[in-house]
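Engineer: this one's sequence-less:
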C-alpha cells in the first residue's frame, strides 16, 4: 500500500491547519480551504488503459480474488501466552491461491499505528502472485476507532445536535488524519441511514431523523474524506434504519414515495459529493433482501442516481441470503443472486466460500465473466485513485514526515477539537429555576451507572466492535466522576458506585437516601452502556427500571436532582421528568465527553445543542416531526378524535440555553429586497429573522427554517426542515439571520415519484415564527 501525491499534499495541509487551531471551531476555515481549494491530484496517464492492461493479465481466479474481502484475524493463531501469532501458510493461501485483494480490520481488535503499518507491509510483501496491491478497510466511525490511543470523537448523533456542518468537517478531517497515519485509506463511513425509528440500535451512528440534516452532514464528511485521499463509504443503501420492529437487520416495509422522500436524498447528495464506495443494507425491504435486489442496486443506485463507484456487501450478508433470509436455497445460489444483482465485493469475511463458488458459477455460465470484469474494473479504479500503485509505503512516509513532537502536538490539538465538539453538542432539555449551572463549591452526590463508565460516553465502535471494554481506553481518559472531582474538588463529590456500568451498586437506592442530607444537589449519570448492531436490540424503549427507581428515590429526598443522559437513542423517561430539576442530554460525547459534561454543569460551557430526533414520551407514539398531517390522530375522551397526536417529550430541534434569546421580525423578500408573499418558479426568496441575546451570558443559538404545505396531491408533511444555522451572540448582541430559498425547497415526491412543487399556500417557519407565502401557477 502506498500514499498518492494527493494524499501526501492534503495531509501536510491538514497538519498545518490542526496544529494552529485550539478548542473552538477555528479549524473550520482551514479545513474548508484544504478540501475545496487544493490543487487537483495529478492524473495517471491513460488510467483506463492501465486498468484494461491489468485486467487482461488476470486469470478468472485472480479477478474473483479482487472481489473478495477477508477479516485479518483469521490468519492468526494464539500462542501459549494468549498472544496472536501469524499463520503464514494460511495468509499465503489467501494471497497467492485465492488472490484476495482486500482485508478488513487488524488481526486484533486494537492495533497501534506502527502495528497497523507493519501488518500492511506484511500483506504487501506476502502478495507475490501479481502486482496489484492490497487494500485495507476499517470502521473509523467517530475517529480512528480501531487505532490504539486514537482520539475518539462524539458519535454522529452528537454532531447532528450541533447543527453546524463545520462540525462534520472537523470530525472527518481528524478521523481521516489518524486513520491514514496507520496506512488505512478506506473508511466504512459515514452512515447515511436516516434515523427514523428510535428503537433501532444504530441510531447513534446516524445524523438523526431528518433527510436534509443527514444529507448536509453526510455530504460534508464525504467531501473531506475524499479530498484527503481516503475512500469514503456511503452506507447502508438503503432503508436499513427503519425496521418494522426496531431490531437491527430486521425487515423494513417502505412505500416507494417514502423511500424517495426520506431515504434516497442523503445518497443522492453523497454521490454528488464524490463517494467512492457504497455499502448495502443488511436487511430486506418489502420482503426482498437488498443484497439480492437488482431493482435497487442497478435500477435505482446505478441507473437513476448515476452512481459509478464500488458496491460492497456488509459482513457475511451474501451468505445470509441463504442462512437468514431464506431466499437462496444454497450458498452458491446466494453468490449468484448477489453478484448478478450488482455486488462488486463480498465482505465474506472469515472463509473462502465466496471465491470458490463464484469461480464455479462463471465456469458454469450462470454468471458471465464480463460481469466479473465490470466489478474488477471498479476495484482497480479505486486502488489507482488511492495511489496504491505508485508511492512510498505508508509506514515509511509517516516515519519520514512526522517527528514524535509533531505527532504529540497533533494529538493534543485533536483532543481540544474533540472537547469543543462535545461541548457544542450538549443539549439542555430542562432547567427549572435555573438549577444549572451549579454554583462554585457546590457539594453533590453522584450516582448512576454512567458515573465511572468510559464506554457509556463513547458507545459503539470504540476500540472494539461493541465498544464496551473500558480497559482498551487510554489511561488519561476521564470518567464523569473524575471530571467532576477536578472541577468541584474531591471533597465535594460523594460517590459510592463502581466502574462496571451494570453493577448493582450503581443503582443502590439506599446509598442515595443515606448521603442526600449531606449534599446540595444530586447528579444522576443515567443512560445506556455501549452496544453495536444486533447486541443493542431491545424490546422496550423505556429507560431501565432500576435507573427509573434510582431517580424516583433521589427526587423523593427533596434535593434538586440533575439527570445526565449518555445514550445513543432516546429512552423514555416520562415517569421522572416532572420531578427532575434539570436534564442534560449528552448523547455519546466521546473521549472528552466527561470533561464536556462537567464544564457544562459548572457553566464553563453554555449548552446550545438541539435534538436531532423527536424524543418520545410514550412507547406507542413514535412519530417523527415531519409525519404526514393525518398521522397525528389522537383519541380523546367520549370517542372523539383530535389532530394533536404528535406528542413527544421534546420535539425535534428542541434545546435550551443558560441565556435567553428573542427572535423577531420574520420577513420574506424577493430578489429586489422588497417584501414578497407570492412567488413563482424561477424566483428566489430570502427569509430573515432578527435574533437577540436578551440574557446575561454569551451564548449560541440554532435557527432552523421549515416549510409546511397546506394542501397537496399526497397528504403533506407536518413540516420539513430546509435550512439551519448556528450563531454566537454576546449578551445584548443582535444579528439578522437570512436564508435563501428557491421553488425546489417547496417540492415533494408525488405519487409518480417525481419531485414537484405544486402551486398553493405554504407556511414558512424560522426561529419559531411563521408566515404564509403563495406559490403561483
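Structural biologist: Thanks, I have the structure now. Model, not experiment: these values are computed from the prediction.

Engineer: contacts, neighbours, all on C-alpha from now
Structural biologist: Will do.

Engineer: Pull out the buried positions in the longest helix along the chain.
Structural biologist: When the chain is parsed with DSSP state H, its longest helix is helix 404-425. For helix 404-425, the neighbour count (16 or more other Cα atoms under 10 Å) marks 410-425 as buried.

Engineer: Below is structure B, check it against A:
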C-alpha cells in the first residue's frame, strides 16, 4: 500500500451536523445538568435514556451523537461501519434460530462493536415468534457488551416476505400497474408494521431502478420503465414505510443497476450523463426530496466501466452534493470484495477499502463475516462456508480499515462522517431508548384487514389487454368474452401456473429465490381454487409444467378443452431472484407456447390467456387467436382470488402496463420514450410492440372530452392547468388511470423524447358519471436536466412549442381533441 495518499475532495461534509427535525428529540443538555464531554461513551449513551423524555426546546443545538463520537476509539468507529450476515452466527442447518444462534459469536461481534446485522435464514422461513426471539437474544447480548445498539436490516420487496404469515402484497411491478399511489403507500405501512413487530426496523426497499432491460431478473422488483411513475411510486412507498418514524426505508440500488447491457444481473451498464440525470436519477431524487428517505444502498455493478462502489462521481458528487441525501449509505452484500474478484480494480481488501472510503461517502460495509469467526469454536458455518469459499483473505474488514487509519491512508474525520450518520439513524429510530415499551402493531401480522389491502392491490394489478366479442350460448348477439357472468358455465382450467400460489409470488417470498411449495403460504388461494369458488363446473389439468414439458396425455387434455365453453390457460415463470434468474432467451418456454397454440386451434372453446410473469417474456404470436388476455406481474397470495373476481366480473379491471411489452427480439430494449425516432424499422412509425406502455382495458367504456389549457403561452416561472372531462359511458362502475404526456416539438440542444409521462390520476366513476380531471404543469414538467454531475441539478427550460397528450395511444399527428399545444416564451 506504499505510495497511497488520501484523495483530495473525496470526502463529503455530513449534513447530520444540523441535528435534523426527524430526530426523536432535540435536547438542551446543559439544562439537564448532564456533562457529556470526556466521559466514557458508555456513560454518554446511558444519558440518552433521560433525554428521550425531555421536553423539546426549539433553540436547542446540542447533539448527543457528537458526544458519543468524541469518546469512541478508532476500532469502535470502524466496527460500527460493518454490517454482517445473520447466517454467520447460525450453527448448522437447524431451522429454529433459538437453537441455531451461536451466542458466543454474537458476543464477539458485540465486543467488537459491529454495528449491524442483515439477512434471513437461507434454509428456512422463521415465524414471528422465532424472529422476535432471535432479535431479543442479540439485543440482550449487545446490551451486556456494548453501549451502542445494533440495527437489523432485511430485504423487503412486497411485504415482510421472510416473516412467515406476514401479508404479502403483489410485487412492485404489479403494484405499479395499478397506478394507485394510495395502495402503494398502504403496502409500505403494512410491511413496516409487520417488520417492526418482529424487531426489524430497517427495510431494504424500494428498488428505484427502471425496468429498461426485459431480460433482467429483477424487473418485477421495480416500478416499471417510466421515470415519473417510478418516482411517484417510490416516494409513496417510502412515506408509507417511514410514516411512524420507527422504520427506515432504503432506496436502492444507486445507480444504473437496472440496465445491464446484456440483460444479465450485475453486468456493466452503459449510461450517458443525459440519461443518468433525466431517467435514472429522478426516482432517487424524489425519494430524497419527496419521500425523505433515511437510507440508501449502492449497486453491485459498474457504470461505463467504473464500479459504482468506487465512484466519487456517483457516490459523493451525485448522491450527496446534487441530491442532498444526508442519510446512511450501505453497500450491497459483499460488494467491497467484488472490487477484487469481479471488477478487478483492487489488488486486495486493503486496496479496495482504501478506494471506497477515500473516493466515496459510503458509510456501512455489508459483509458475510469478520475475522473473529475464522476459528469460532469449530462451529459449522453451513451456507456461509460456500459463500466465503475462496474469499477467506477478504474477511478482515475491521482490522484492515483500522490499519488504513493507523497508516495515515484514511482520516478519522472521514470515519466520523459515516459513524455520525449510523448513530443518527439508530437514535432517530429509538434504538438507544432502553425504556421504550415493546412495539405493539395496530393489527396483528397477517390480519384480515391487511389481507384486504393486499387483495385490493391484486385486483388493481390485473391488466386486461384483449377482450374480443364472441358468440355466447344463449345470447342473441356477440359480446365480449369477459367477464364470464354465468356461474354454471363450463370452464377448462389449465397451465403450469393455474394451481400454484407459489408461482404467483415469485422471488423474495418466504425464501430468497421464492419456493415451489404453495402449502407454505398461509393466505390466499391459487387461481384454480379461486375459480372453483366462483364457478360450478371447472375441470382442470396442468397440461405442461413451467419448463414446457407435457404433464398429462395431450390428446386427453385437448379433449377436455374442446368440450368446454371456455378454456383458461395460465402461463408464465417459476420464482427466481437476482443472478439465478438470468436467461439467454427472452422467449417464454416453447412448450408452453405450443400448448397455447394447440388450445387456440380448437374451434369449440373460447381461450382466455392468463400471463403471470416477473418480466415481459416474448409470446411469439400466441395472443393472436386468444379471445382475451389478462396479465399480472406476480400478484402473489391474493392473486388467485383476484383473477377469479376479474374473470367473473365481480371486479372491473383497471390496471395499465407500467412498461412496454416487446413483440420481437429486435425491439426489446426500447422504452416508449426513446429519443431516436429512427430506432424503429420504419422511421415514420412507432416500433411494433405486443402492447404499449399504458395499455389496459376495462369492462366499461370511458369517453374523454376536449382537452383545454388555462393558457397557451407561458413563461418558465408560470404554470399551465390542463383539464379534460372523462365520462363513464358504460353500464358498470369502473376506475380509470388518466395519463398525461408531454413532448417537445423542437429541442435545440438534445434530441427530445418521443413523449414523457408527467402526470397521472386514478379516478373512480359510476355509470354515466363525468368528472373533470385537472393537472397543473410547471417548468419542472417541461424542462430537462443539463447532463452534469457534481454541480447540482440544473433544469433547462427551452422556449418553444410543447404538446400535451392525454392517454397512451393518442396520435397527436392527427387532429385530436386529446392533444393541445402550449408555448414557453422567453
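Structural biologist: Good, I have the coordinates. Everything numeric here is computed off the predicted structure, so don't read it as measured data.

Engineer: Could I get the TM-score for this pair?
Structural biologist: Remark: TM-score between the superposed chains equals 0.89 [TM-score structural alignment, normalised by the length of structure 1]; 721 aligned residues with a Cα RMSD of 2.5 Å.

Engineer: State the next helix or strand along the chain beyond the longest helix of structure 1.
Structural biologist: The first helix or strand that comes after helix 404-425 of structure 1 along the chain, using DSSP states H and E, is strand 427-431.

Engineer: Next secondary structure element downstream of that following strand?
Structural biologist: Following strand 427-431 of structure 1 in sequence, per DSSP H and E, is strand 444-447.

Engineer: what's that next one packed up against?
Structural biologist: Packing partners of strand 444-447 of structure 1 (3 or more Cα pairs under 8 Å, 6 or more residues apart in numbering; DSSP states H and E): strand 493-494, helix 509-515, strand 521-527.

Engineer: cutoff 6 Å now
Structural biologist: strand 493-494, strand 521-527 (3 or more Cα pairs under 6 Å, 6 or more residues apart in numbering; DSSP states H and E).

Engineer: Deepest in the core, which of these is it.
Structural biologist: strand 521-527 (a mean of 26; mean count of other Cα atoms under 10 Å).

Engineer: Relative to structure 2, which residues correspond to it?
Structural biologist: Counting by TM-score structural alignment, strand 521-527 of structure 1 pairs with residues 566-572 of structure 2.

Engineer: again with stretch 726-734 of structure 1
Structural biologist: Mapped onto structure 2 using TM-score structural alignment, stretch 726-734 of structure 1 spans residues 762-770.

Engineer: Okay, buried residues for the matching stretch please.
Structural biologist: Across stretch 762-770 of structure 2, burial judged by 16+ other Cα under 10 Å covers 762, 765, 766, 767, 768, 770.

Engineer: For the closest residue to the third one other than its chain neighbours, give me its contacts.
Structural biologist: Spelled out, that is residue 766 of structure 2. Nearest non-adjacent residue to residue 766 of structure 2, counting by Cα to Cα, 6 or more residues apart in numbering: residue 733, 4.3 Å away. By Cα atoms under 6 Å, 6 or more residues apart in numbering, the contact list for residue 733 of structure 2 reads 765, 766, 767.

Engineer: Look up how far residue 439 of structure 2 lies from the first one.
Structural biologist: Spelled out, it's residue 765 of structure 2. 40 Å (Cα to Cα, to the nearest Å).

Engineer: Strands - which of the buried residues of stretch 762-770 of structure 2 land there?
Structural biologist: Judged by DSSP state E, strands contain the following of the buried residues of stretch 762-770 of structure 2: 762, 765, 770.

Engineer: what about the first one, distance to residue 823 of structure 2?
Structural biologist: Computed as Cα to Cα, the residue 762 of structure 2 to residue 823 of structure 2 distance reads 28 Å.

Engineer: buried ones in stretch 390-401 of structure 1?
Structural biologist: Within stretch 390-401 of structure 1, the residues scored as buried using 16+ other Cα under 10 Å are 392, 393, 394, 395, 397, 398.

Engineer: Which of these lies at the shortest distance from residue 578 of structure 1?
Structural biologist: The shortest approach to residue 578 of structure 1 among those belongs to residue 398, at 54.8 Å (Cα to Cα).

Engineer: show me where the stretch 651-777 of structure 1 has strands.
Structural biologist: 661-669, 678-679, 684-693, 699-709, 720-729, 734-742, 748-749, 755-756, 760-766, 769-775 (DSSP state E, counting those that start in this stretch).

Engineer: Let me know the secondary structure of the equivalent of residue 115 of structure 1 over in structure 2.
Structural biologist: Under the alignment by TM-score structural alignment, residue 115 of structure 1 pairs with residue 130 in structure 2. Here residue 130 of structure 2 is recorded as helix under DSSP: H, G, I helix; E, B strand; the rest coil.

Engineer: Tell me how many other residues surround residue 130 of structure 2.
Structural biologist: When neighbours are defined as other Cα atoms under 10 Å, residue 130 of structure 2 has 18 of them.

Engineer: Could you look up the SS state of the equivalent of residue 625 of structure 1 over in structure 2?
Structural biologist: Using TM-score structural alignment, the partner of residue 625 of structure 1 in structure 2 is residue 672. For residue 672 of structure 2, the assignment made with three-state DSSP gives coil.

Engineer: Can you get me a residue count around residue 672 of structure 2?
Structural biologist: Counted with other Cα under 10 Å, residue 672 of structure 2 comes out at 23.

Engineer: separation between the counterpart of residue 776 of structure 1 in structure 2 and residue 717 of structure 2?
Structural biologist: Aligned against structure 2 by TM-score structural alignment, residue 776 of structure 1 finds its counterpart in residue 825. Per Cα to Cα, residue 825 of structure 2 is found 10 Å from residue 717 of structure 2.

Engineer: more crowded one of these two?
Structural biologist: residue 825 (13 against 10).

Engineer: so who does residue 591 of structure 1 touch?
Structural biologist: Residue 591 of structure 1 neighbours (Cα under 6 Å, 6+ apart): residue 152.

Engineer: Any figure for the gap between it and residue 190 of structure 1?
Structural biologist: According to Cα to Cα, residue 591 of structure 1 stands 19 Å off from residue 190 of structure 1.

Engineer: And stretch 412-429 of structure 2, what's buried?
Structural biologist: By 16+ other Cα under 10 Å, the buried positions in stretch 412-429 of structure 2 come out as 412, 414-429.

Engineer: scratch that, stretch 559-576 of structure 1
Structural biologist: Neighbour counts over stretch 559-576 of structure 1 (16+ other Cα under 10 Å) mark 559-574 as buried.

Engineer: So which of these sit within helices?
Structural biologist: residue 574.
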